[in-house]
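K.L.:
Here is a sequence with its predicted model. Questions after.
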Amino acid sequence: MTVPAARLAVWHTYLSFAAFFSALFIGSALHYKKIVKNGVAGYPEEWFPSVSATIGDWYPERNIFQILIALNSGPRFASLVFQYYLQRVHSPTLSKFLLVTGILRTLSCGGWVYITSTDDHDWHDILMISYIVLNLPWMYGNISATRDVSIRRRRRIFANTFFISIVPMIYFFIQHKVHRVPGAYTHYSFFEWGLIILDILYDSVTRYDFEAANLNITIGTPGVAELQPIGVVSSPDAKAKSSEIMPTVDEKSTLKQADAPPDEATSSQRSVRSFGSAFAFTCDLYLSYIKWSIWTSLTPTLFYFSVWELGITGSELSLLSTLSPIVLGIAVVRDIASSRPGRTVLHALSLSGLFAYLSKSPLQRLLIVAFANSVSCIGWTVDLSTTPASMGYQFLVFGLGLLLSSLSKHANHSNNPVWPIVHEASGGYNKTGIALAVLAIYNYYSRISDPSKDASARSDDTEKTPAKSTPVPTRTNWLADGFALGSYLFTLHCFLSDGSTLIAWSWTGYPIQGPLPHLHGSLTHVAQAVGLVLTAALPSDWLVHPAWFLYGAASATVMYLYKDWPGYLGGWHFALFLTAAAPAVLGAAAANRHVAKTFFVAFLAAALFDVANTFTVAYAFVPGGGLFRERTNCVLGAQMLLIGLAFRWPAEPPRPALTLTRRARTYVNAAVATLTIASFLVTMYRWPASPPVPYRPGPRIFRAGIWTVHFGIDNEGRDSQRRMRDLIKDMQLDVVGLLETDLHRVVYGNRDVTRVMLEDIGYYVDLGPGPNQHTWGAVLLSKFPILESTHHLLPSPDGELAPAIHAVLDVFGTRVHVVVAHNGQEETPLDRELQAAELARIMSEAYPEPVVFLGYVVTKPHAPRPAPYDIMVTDGRVHDIDKDDYDRWCEYIFYRGLYRTSYARVSRSTITDTELQIAQFQLPKHGVGVTNDTVGARYLRAWKEEMPEEHWFPPEYYPEVGGLRGHFYHVFNTPLYYKIPEGAVL
């Protein structure tokens, strides 16, 4: 009996559609209002069900669906085997990879089908995300393995539509999950069902593969006239007889290669070379990521010393370690560094920057990272000053490495997982990063096929070729090209090394009118991806034209002048411009005859921009810092002017055109698609499943705390986010003010100190004035919805600008004003006086509504005017948290319109240089104020046991029991408790 194999593909398609649409039909008929209802809304706002609700929640549609899917498994696995059989002749290595991918894809499909969101939400999501991720190599791998043009076109259409549909689906998911927009889930469901249909249609194309190959399944002994590629024979004699009549697959392959032209006879070898080249490209991409990681780790590693010393410490000289490319001016050194063994040694030595995390000494880590940078910058120079034939490849790998670095931070709470300032306890994956780097270096040294050389291996495979055969022009103005490249490197580092930095520039607070820094970083990655695609697709002449530079300059201007969505859209286009400017800037540097001088000047310019950008915050303790105070506009303008030197202005000689083969372009497109989808998947995975809720939702009690966190760097020079999270979680703080938090700068590593707390324990976040506002930074974390917030730059005529956040929270239905502020230093008394007056005005204007002030004030308790204490307490119409606590200097909590029930001071351990101060408040009954606000009523001190248990602070932190993780109640050695006066209406 003979059955065409194409029928298997047809049965698979029919059974798949039958399974899903039977569930949709039966579910709509029997449980329509139940399956369209979700956590936000129900019918009629939501009127179309999601896939998960349709197939997983109700009997009998769930069971019928699962039975049909089970029946579908046979044709699906059989199709995988037959596809492998057809592909192995021309692509033996790729066919094995696709077979394994197809099996894993099928198993993950079975996982999210049979483990529904009702059964186990996490595993359902993990398996569904795995299925979508596996679709990427499955779909595009099969496209690559398809030889028939019409079949390849069908697959490409379905695959591209599938992945494009993910973008609007994620948008509507955000509208539903975060903004809780009724009806958004219905629109999300349309795209979710669209993905199901496109996925089935993609697999249905297998039918045409089988028909084109005349592939049949024969049960029994095939006859003489039958030419089935697969014969299942019943006996050895019959098999022998069959082989005499018809050659086996291996024999036919041998005969075909013998009769074919030499180029066709080596198709199997070319397939192996193609796979090896793809793996080599992946290794090159990872090594580019390592170079970016090492370079971006230098400034946060050295800034540890500047933070603790509050001045120039000499550690800044480590920036000069990047000037090492000057040694390439020595011919012998240049020849060695350009050879494969030399580059391998440079790669291996640069790994010291990854191993630096093992050292417990901040100084040792800095010295090791500086050495790794000196080595890595030599290698970077060799890579980027390449031959015109491989320029396009190297430039794109350079940009992809930056994108991968930013993505790794997006996935790891804004910390690069291989930085030396993180280790296993603080969120590092250092060992994994080192192991992968060693594998990539070994591949680089031992590879047979080099993708950068494949870029010019065959002229008939080249999509962009040099113009005629004119000699490659050389540039001699190494000073201009060096400054252009240095400004470009710094600008990439400043704005694109983290996906949320551009969003922080545009952030203005609540109500939200722009993207959220912790949720919309993927949009920046999309801009980078589009820029890389343009670099690969457009003629390089277009991207070096002055018009392209003007587009970038206009985008930077919009980014600087506007806020919220308009400002971020300017930044989005600026990111696109920067990524696609590689042919202009890198091409100019690569074409310069004086490589050593050019890159020496480039890294020197980048170091100078590091310093200038840092000084815009106007440190009072840095000599000359005042010259740069609040001059981000001047620094940004200088960046753009220097980048503009690299573009092709009139009367300039032509540039060498970039070459990029079809194969290299395929690699780049696959990498761009993979990284972009991975970014969106990370965003979906990190997206909060539910809005934040207070720790004690029953009684109208909330806890507030103030903490100066020293830029998220602890005493050992490690990232401190997780340690802060643990203490804040244990103290069950509903409202937290964090100071010294503006980390979206090069010197701080372009980080977000709130990310771990936000994503692990759930808070609404207001980042306060952004990095373009020149402040130390202030953050408000709240378990309660933030109704509105205003960012303030407090009067600062003498010293650095002081930030403040004034927010209105919905605390159990009552409007409570919270002010978080960081005042000026002791060296600037005028600043502190003016700032205290402004904060007092803000709190006074909110009267009689409740107020909580959480701030860094720099004053002694009860200090008379012009010191800030009396100004803020008297003019602001607020009370000190405890007037008898004389052992304070910088952190203060003030309040009004609330009953204060407890106050504690918790030691910092080794997290920062400042303690955590916390207070607990009881709200009066909604609509009723404080009935007795006298000093006597406010200072009815109590023992812990006299208070209800919900007012108690954690007992583990008492010093007599040793505290916890180095924290304990100090100064009083216990929290202070206060009775609520009689007659209070609660």
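P.N.:
Everything's here; your move. Numbers count the residues shown, from 1 in each chain.

K.L.:
Please count neighbours and contacts with C-alpha atoms only from this point.
P.N.:
OK.

K.L.:
what residues are up against Gly625?
P.N.:
With contact set as C-alpha atoms under 8 Å, 6 or more residues apart in numbering, Gly625 has these partners: Phe615, Thr616, Ala618, Tyr619.

K.L.:
out of those, who's nearest Pro795?
P.N.:
Using C-alpha to C-alpha, Ala618 comes nearest to Pro795 of those, at 13.8 Å.

K.L.:
Just the strands from the stretch 101-250 of the chain, written as ranges.
P.N.:
Using DSSP state E, counting those that start in this stretch, the strands of the stretch 101-250 of the chain run over 216-219, 230-232.

K.L.:
now those strands as JSON lines including distance to Gly433?
P.N.:
Output for the strands of the stretch 101-250 of the chain, formatted as JSON lines (distance: least, C-alpha to C-alpha, whole Å):
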{"stretch": "strand 216-219", "distance to Gly433": "47"}
{"stretch": "strand 230-232", "distance to Gly433": "45"}
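
K.L.:
Out of those, which one sits most buried?
P.N.:
Scoring these by mean neighbour count under mean count of other C-alpha atoms under 10 Å gives strand 216-219 as the most buried, with a mean of 18.

K.L.:
counting contacts, what elements does that one pack onto?
P.N.:
Of the remaining helices and strands, those touching strand 216-219 by 3 or more C-alpha pairs under 8 Å, 6 or more residues apart in numbering; DSSP states H and E are strand 2-4, strand 230-232.

K.L.:
Against that first model, consider the following:
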Amino acid sequence: MASLPERRIPTRLVLDASRVARAHTVLAFAAFLSALFLGCALHYKKIVKNGVAGYPEEWFPSVSATIGDWYPERNIFQILIALNSGPRLALAFLQYYLHRNAASSLPGFVLLSGILRTFSCGGWVYITSTDDHDAHDVLMISYIVLNVPWMFGTIACTPFQHVHILRKRRLMATAFFTAMIPMIYFFVQHKVHRIPGAYTHYSFFEWGLIFFDVMFDSAVESELKSADLKLAVGLSLDGNAESNEITVSSETRHADTKSIENAPLSHLNEKTVQHDGKLQRQDSSPRQGIWRYVFQKTRPALDFCSDLYLSFVYWSILTSLTPTLFYFSVWELGIAGHELALLSVLSPALLAIPPFMEWCCTRAGRAILHVLSISGLAAYALGSPLHRLLAVTFAAAICNVGAAVDWTGDNSGYQSMLMGLGFMLSSLAKHANHSNNPVWPIVHEQSGGYNKTGALLMCLAIFNYATRPADKPTTHTERDARSIPQEPAQRWLPTAISLGTMLFTLHCLLADPSTLIAWSWTGYPINGPVPHLHGSLTHIAQVLGLSLPVFLGGISPDAPGYLLHPVWFIYGCASSYVMYAFRDWLGYAGGWNFSVFMMSIIPPVLQRVAASRCTAKTFFTAWLVACIFTVANVFTVAYAFVPGGEIFRERSDMVLFAQMAGLALVFRWSSRRLRLPSLTLHGPAQSFIRSAIVVLSIASLVVTMYRWPTVVIKPHRPGPRIVRSGIWTVHFGIDNDGRDSQRRIRDLIKDMELDVIGLLETDLHRTVFGNRDLTRVMAEELGFYVDIGPGPNSHTWGAVLLSKFPIVRSTHHLLPSPRGELAPAIEAVLDMYGTEITVLVAHNGQEETPLDRELQATELARIMVESYPRPVIFLGYVVTKPLASRPAPYEIMVTDGRVHDIDEQDWDRWCEYILYRGLYRTSYARVSRSTITDTELQIGQFVVPKYGYGVTDDSHDARYLRAWKEELPEDHWFPLEYYPEMGGKRGHHYHVFNTPLYYKLPEGAVL
């Protein structure tokens, strides 16, 4: 008789889920503490040493040095972190399992951030700063930013009855983000001021972040234990994988469940079906449908991110229109005709056509409008500036039609917050990308653009928009169209004027965080904010302003109407006055408060626009007002190049007054109660908006820390006491092809190893120039002290001084200009090898105004002669011929200023000049511009006499002892690859003389 087959009894392992959390905590601490212990025991002095100092000034290692540089601690750490990756991901899913709720998508959003957070953690752990510094920093910053939604979202999802868990999470999250403040401070002390010992203090707070982070995650252990959550793993003894199963169960949660519909998915091997009107469960694969379920739960978060990115694209296209069209005005130095492209923003007038309006209000219509607006991002690929202008003009017209439809829809409260957040995101993108929006058509891959990435993300956002459910939860509000309070018909015009004024003011003053800093800048010693460090303060002000309507809306749906109270308008007026009338910190404080004011009124103004129900004529009028303001604002400085421009000459005060007057029309000046559409947002939208506000704030601070210049600022040739100085008119940072030229300028300055540079036509903090800062790339990557010169409220085309030498003090001058354009000058005293030397950077008037040029030359001569006998280097744009007699500027400046021409025998000059006194000149070079600008780069090389000595022989013969470069030490040679016979480099070469001119040092020179 055949024996029966032996029955295989499956084994089943039941594990308390809290053990997973305990394993995560133990492995995390073991990884970091073992690396710290082994590092200190085996390589102590090596891991505490940094680029500034070593032991004993630095005596505690940073996290990066501990875990990433040496064997075996690096390897043991990475093994333990690899083991910890499983529990870390498991905790994210288990926490989602506990917190999920059919009424909220927040747990799904937290899960997504937790997964991304885990991957970014693995990135900065396994890609150390030694392997790839940039990748390590980007992943580390991403991890910190993702901690914002992870921590705040987890706290928001924690049940209120878990008091001790809530208390622990709040304490650890508060400690985590509070520790970042002193950590950033000591990082700046280390990287910028190079203070020995600062990195040790930085390291304490860096390790503190690790501790607080792990302790925050450890709180889930108590939550899992209180839920009595179990993990059951079933394994067949025959090794059949199909019979294996993993089951998650929780007695506590099941006890609270009223029905199968509301019960959690506690058994992943079962599914619920409907049969004969009754809900039943059926066995199913544990993996079937789980990812679809997770996607459905995270869909609202993805929808919000898509909406936010589309708002960012809108502002990116809108702000790119003016710099794209003004390229032609700059080359024409007058009205070129291309300025008519500005009128493309009047496209909402087309909404007066009912069928077109109805089509635009449909999901398909809006999706098609989004698709058409991609042309604004794709324009970068076009080689012709004219073709790019046409593409951007079309995109701007399309975008404004779509924006008008969105802003006057039934969800105006949500759309108004999206508008403000998208505007902030575009400003943050510029802050992170050297003041250039990375998706602008004036930038491409070689000039700092991320155009392909931007276009791809927009395609994904449009796909999300086109495929989302019709009843998108993030745009749903408690009211319908019939409940929207309606403005009286006659109120649409004041509302339209205020809307146009608000749009222009945002674009003009807040599109870049450093614009308000430029308004307050006065030079050295620094008594106010600086763009690289304090730009984030502007973002914080914007965040506070945008948060006010959300906060007030949480108190009462009607409360945001208080932001249109006359008292709030008075606050805005007072802030604008302080911003205009004062400088340094006081002036910036006015601008800071004005930022709060402007961002706070975005939602109530747009809600009032929605209540007007006059879309076509309201938005046509609003954008017509914005266009008029744009032209008037440009004419305050461009008055010399347009007919009738004298009316606007230097009248920024009147333009600002008109802005405040336009905004005043939307405020409530009567005693009647102002009814606006409700700003009440449902849970998901409200939580997403608040999370976005927090993320943008922290991201701005992190960007500031990451972009902070870390290059040690020192001259190129301190041994022989050489100073290599240059003057260059950079044509507003736009090259001949209509692209941003920051990096091309940087490359030539770097190759020529310039120590002092005067750049002219650099004040780009205007709408037509894109509110840009040409100094960002050079200051960060090459290491310079920067004086950005007179700000945009001084009505000049701008002057900048970049110096490898400390700037002791500087003064900004506005040279006499009774008829022509206002000419700027920077008078700075630099500490060159212990000797104070005056450097003067100036831009004189045009050929059409001889009286202006004579008066300006007289003033420059006065400045130079007043500093006698201190050595002087003049770097300027002076419209004159060499050796020209009075009243031409040449003789006035050279004779009255008691200075020498760099080479008076160079007769082929017209606008750029280098003059000097009290120094030994050893070389003079003229470098062709390639296609960067319309003028060359002129360079003068000098030697500073030994401290306490002057020039021993200042006679003409001693100054013109010409030499071949071989007669001078190699330190005095200019780069050989720029000789024409060598082919030049990147389109640059020595021209006019085809070689730098060299001069011998006179006998008896004391160096």
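P.N.:
Noted; the coordinates are in hand. As the structure is a computational prediction, the values presented were derived from the model and not from experiment.

K.L.:
could you dump the helices and strands packed on strand 216-219 of structure 1 to JSON lines with distance to Phe21 of structure 1?
P.N.:
As requested, those are exported to JSON lines (distance: least, C-alpha to C-alpha, whole Å):
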{"stretch": "strand 2-4", "distance to Phe21 of structure 1": "27"}
{"stretch": "strand 230-232", "distance to Phe21 of structure 1": "34"}
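
K.L.:
Contact partners for Glu223 of structure 2?
P.N.:
When contacts are counted by C-alpha under 8 Å, 6+ apart, Glu223 of structure 2 is found next to His162, Ile165.

K.L.:
before we move on, what about Leu627 of structure 1?
P.N.:
Listed by C-alpha under 8 Å, 6+ apart, the contact set of Leu627 of structure 1 reads Ala618.

K.L.:
what's the distance between the equivalent of it over in structure 2 and Trp521 of structure 2?
P.N.:
Structural alignment (TM-score structural alignment) places Leu627 of structure 1 against Ile647 in structure 2. In this structure, Ile647 of structure 2 and Trp521 of structure 2 are separated by 27 Å, where distance is defined by C-alpha to C-alpha, to the nearest Å.

K.L.:
With Gly738 of structure 2 instead?
P.N.:
Distance, Gly738 of structure 2 to Trp521 of structure 2, using C-alpha to C-alpha: 29 Å.

K.L.:
These two: which has the busier surroundings?
P.N.:
Neighbours were counted for Gly738 of structure 2 and for Trp521 using other C-alpha atoms under 10 Å; Trp521 has more, 27 against 24.

K.L.:
can you tell me which residue in structure 1 aligns to the more buried one?
P.N.:
Residue correspondence, TM-score structural alignment: Trp521 of structure 2 in this structure matches Trp507 in structure 1.

K.L.:
looking at it, that match is touching Gly514, isn't it?
P.N.:
Yes: in terms of C-alpha atoms under 8 Å, Trp507 of structure 1 counts as a neighbour of Gly514; the distance is 6.8 Å.

K.L.:
which residues are common contacts for the two?
P.N.:
Counting by C-alpha under 8 Å, 6+ apart, the contacts common to Trp507 of structure 1 and Gly514 are Lys563, Asp564.

K.L.:
biggest separation within the contacts of Gly625 of structure 1, which pair?
P.N.:
Most distant of the contacts of Gly625 of structure 1, by C-alpha to C-alpha, are Thr616 and Tyr619, 8.1 Å apart.

K.L.:
The two: which has the busier surroundings?
P.N.:
Summary of the neighbour comparison: Thr616 of structure 1 and Tyr619, criterion other C-alpha under 10 Å, with Thr616 having more neighbours (25 against 22).

K.L.:
What does the more buried one correspond to in structure 2?
P.N.:
Structural alignment places Thr616 of structure 1 opposite Thr636 in structure 2 (criterion: TM-score structural alignment).
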